[in-house]
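Q: Everything below, folded, please.
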Amino acid sequence: PGFEQTLILKCASRADVAAGLRSNLGHLLRCGAVIRSVDNLGERRLPLNMRAPVGDKPLIGHYFLVHFESPPGVKDRLRPLQRLDPFMIRGHVCDKTEADWVRPCSTGEQCKFGEKDKPNFEQAYAVKRGYRHY
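A: Got it, this is the predicted structure:
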C-alpha cells in the first residue's frame, strides 16, 4: 500500500539537512520501502513549540514530504528509528489513497501551515516570570 511521510528536520547547514534526509530515507529502504517521490516544502517556522531529540527548542525547520510504498508494518518499525535521529524534529507516516489525496496549496494562493505570524517571534519566545530575555 501507499504511504506518505511528513518530516520536519532541524534548521542547520545544507550538508546536515541532506544527511538527516539521507538517514531517514535509508531507514525506509531498510524496511523494504520503494520511494516514489521526495518533495521539499522549504524552510518554515514551526507551528508549535517543539523539542528536538538533542534537547534544544528550534523555531525554524525544513519540511519534507515523502511518498513511498511499503509492506503494512512500516509505521511501527520506523517510529523508534526516528526517535534516535539527531536531525529529526518531527516525523509522521500516514496511509495514502490515491482517490482522495489532493496536493496542498493546489489552488495557487500562498498557503500557511499554522506558522506564527509575529514578526519578533525569536525575541518573544523565551518568557520567564513576565520578563523577556533578549
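Q: going forward, measure contacts and count neighbours with C-alpha atoms only.
A: Will do.
Q: so what secondary structure elements neighbour the strand ranked longest in the chain?
A: Looking across the chain with DSSP state E, the single longest strand is strand 34-45. Here strand 34-45 touches helix 14-30, strand 60-69, going by 3 or more CA pairs under 8 Å, 6 or more residues apart in numbering; DSSP states H and E.
Q: out of those, which comes closest to residue 127?
A: strand 60-69 (18.3 Å; CA to CA).
Q: next SSE after that closest one?
A: Downstream of strand 60-69, the first helix or strand assigned by DSSP states H and E is helix 74-84.
Q: Could you list the buried residues of that next one?
A: 74, 75, 78, 82 (16 or more other CA atoms under 10 Å).
Q: Name the nearest of the residues you listed relative to residue 53.
A: For the buried residues of helix 74-84, the nearest to residue 53 is residue 82 (9.6 Å; CA to CA).
Q: before we go on, could you also do this sequence so I can check it against the first one:
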Amino acid sequence: MPTYEMPLLLRIMSRSEVVSTLRRTADAIFEKGGIIRQINNLGTRELPFKMSAHGMVHKKGSYFMFQFDVPPSSLGDLAERYGRDVDIIKRRIYKVEEEPEFECTLEEEMRPPAYRKEVQEMMAIGEKKHRPRFKYNSGLDYYPFQK
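A: The predicted structure is shown next:
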C-alpha cells in the first residue's frame, strides 16, 4: 500500500470535539483497511483568507497532518466522506513520493573539476559531437567552394 499525506483544516472547536473529529477521521481510514503512521498537530492559526464551508465562514482553524497507508481504490470514498464532515473545512490527499537515493562523498567533491567523474563523462560526450566538417586533402581547414 502506498503512503499518503492528508493535511486537515478543522473549524475552531473545544478539545473534546476536536478529539472526536480526529477519531472519526482515523476510523474511516481503519474501515478502509488502512494504517495510520503519524498524526501531527500543527496548531491553531488565522486562515490566510476567509473560507466558507458547509454554510459557515471561517477565519481561524486548527491544522493537522495525517500520514497513512491505504489501498488506492479507497481514496475516493475517503475524500467523499471527509467532504461531508461539517467539522472539516478543507482537506487534500497527497501521495508521498520516495526520495531517490543520493550518495555523496567528500573526497569526490574536493577534487578539481577536470578529475571528477561527471565532468569527464561530459567531456567525452562533447568530444564525440565535435567533428571537423572538412577533411579533404587540400591543406585547408574549410571548404573554399561553399558546398
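Q: Pick the one among the buried residues of helix 74-84 of the first structure closest to residue 95 of the first structure.
A: Distances from residue 95 of the first structure to those, taken as CA to CA, are shortest for residue 75 (9.6 Å).
Q: quick one: the closest one and residue 84 of the first structure, what's the gap?
A: 15 Å (CA to CA, to the nearest Å).
Q: repeat for residue 32 of the first structure
A: Distance from residue 32 of the first structure to residue 84 of the first structure, by CA to CA: 20 Å.
Q: hmm, back to that, right, and the helices and strands packed on strand 34-45 of the first structure - which one's nearest residue 98 of the first structure?
A: strand 60-69 (11.2 Å).
Q: Now render the buried residues of helix 74-84 of the first structure as TSV, adding distance to residue 4 of the first structure.
A: Listed next are the buried residues of helix 74-84 of the first structure as TSV, based on distance: CA to CA, whole Å:
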residue	distance to residue 4 of the first structure
74	11
75	11
78	13
82	15
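Q: counterpart of residue 90 of the first structure in the second structure?
A: Correspondence of residue 90 of the first structure to the second structure, assessed by TM-score structural alignment: residue 90.
Q: Using the three-state scheme, assign its match.
A: The three-state assignment at residue 90 of the second structure reads strand, by DSSP: H, G, I helix; E, B strand; the rest coil.
Q: what's near enough to touch it?
A: Contacts for residue 90 of the second structure (CA atoms under 8 Å, 6 or more residues apart in numbering) come out as 8, 9, 10, 53.
Q: so residue 72 of the second structure sits right up against residue 4, yeah?
A: No. Taking contacts as CA atoms under 8 Å, residue 72 of the second structure lies outside contact range of residue 4: 9.5 Å.
Q: Look at the two and report which has more neighbours.
A: Just comparing residue 72 of the second structure and residue 4: by other CA atoms under 10 Å the higher neighbour count belongs to residue 4, 21 against 12.
Q: any idea how far that one is from residue 117 of the second structure?
A: Taking CA to CA, one finds residue 4 of the second structure at 37 Å from residue 117 of the second structure.
Q: Residue 98 of the first structure - how many residues pack around it?
A: Neighbour tally, residue 98 of the first structure, other CA under 10 Å: 8.
Q: same question but for residue 99 of the second structure, I mixed them up
A: Neighbours of residue 99 of the second structure using other CA under 10 Å come to 6.
Q: Now do it against residue 86 of the second structure, distance only.
A: 35 Å.
Q: Ok, residue 6 of the second structure next?
A: 17 Å.
Q: Between those two, point out the one with more neighbours.
A: residue 6 (17 against 14).
Q: show me the contacts for the residue lying closest to that one once chain neighbours are set aside.
A: Once flanking residues are discounted, residue 6 of the second structure sits nearest to residue 93: 4.5 Å by CA to CA, 6 or more residues apart in numbering. When contacts are counted by CA under 8 Å, 6+ apart, residue 93 of the second structure touches 4, 5, 6, 7, 79.
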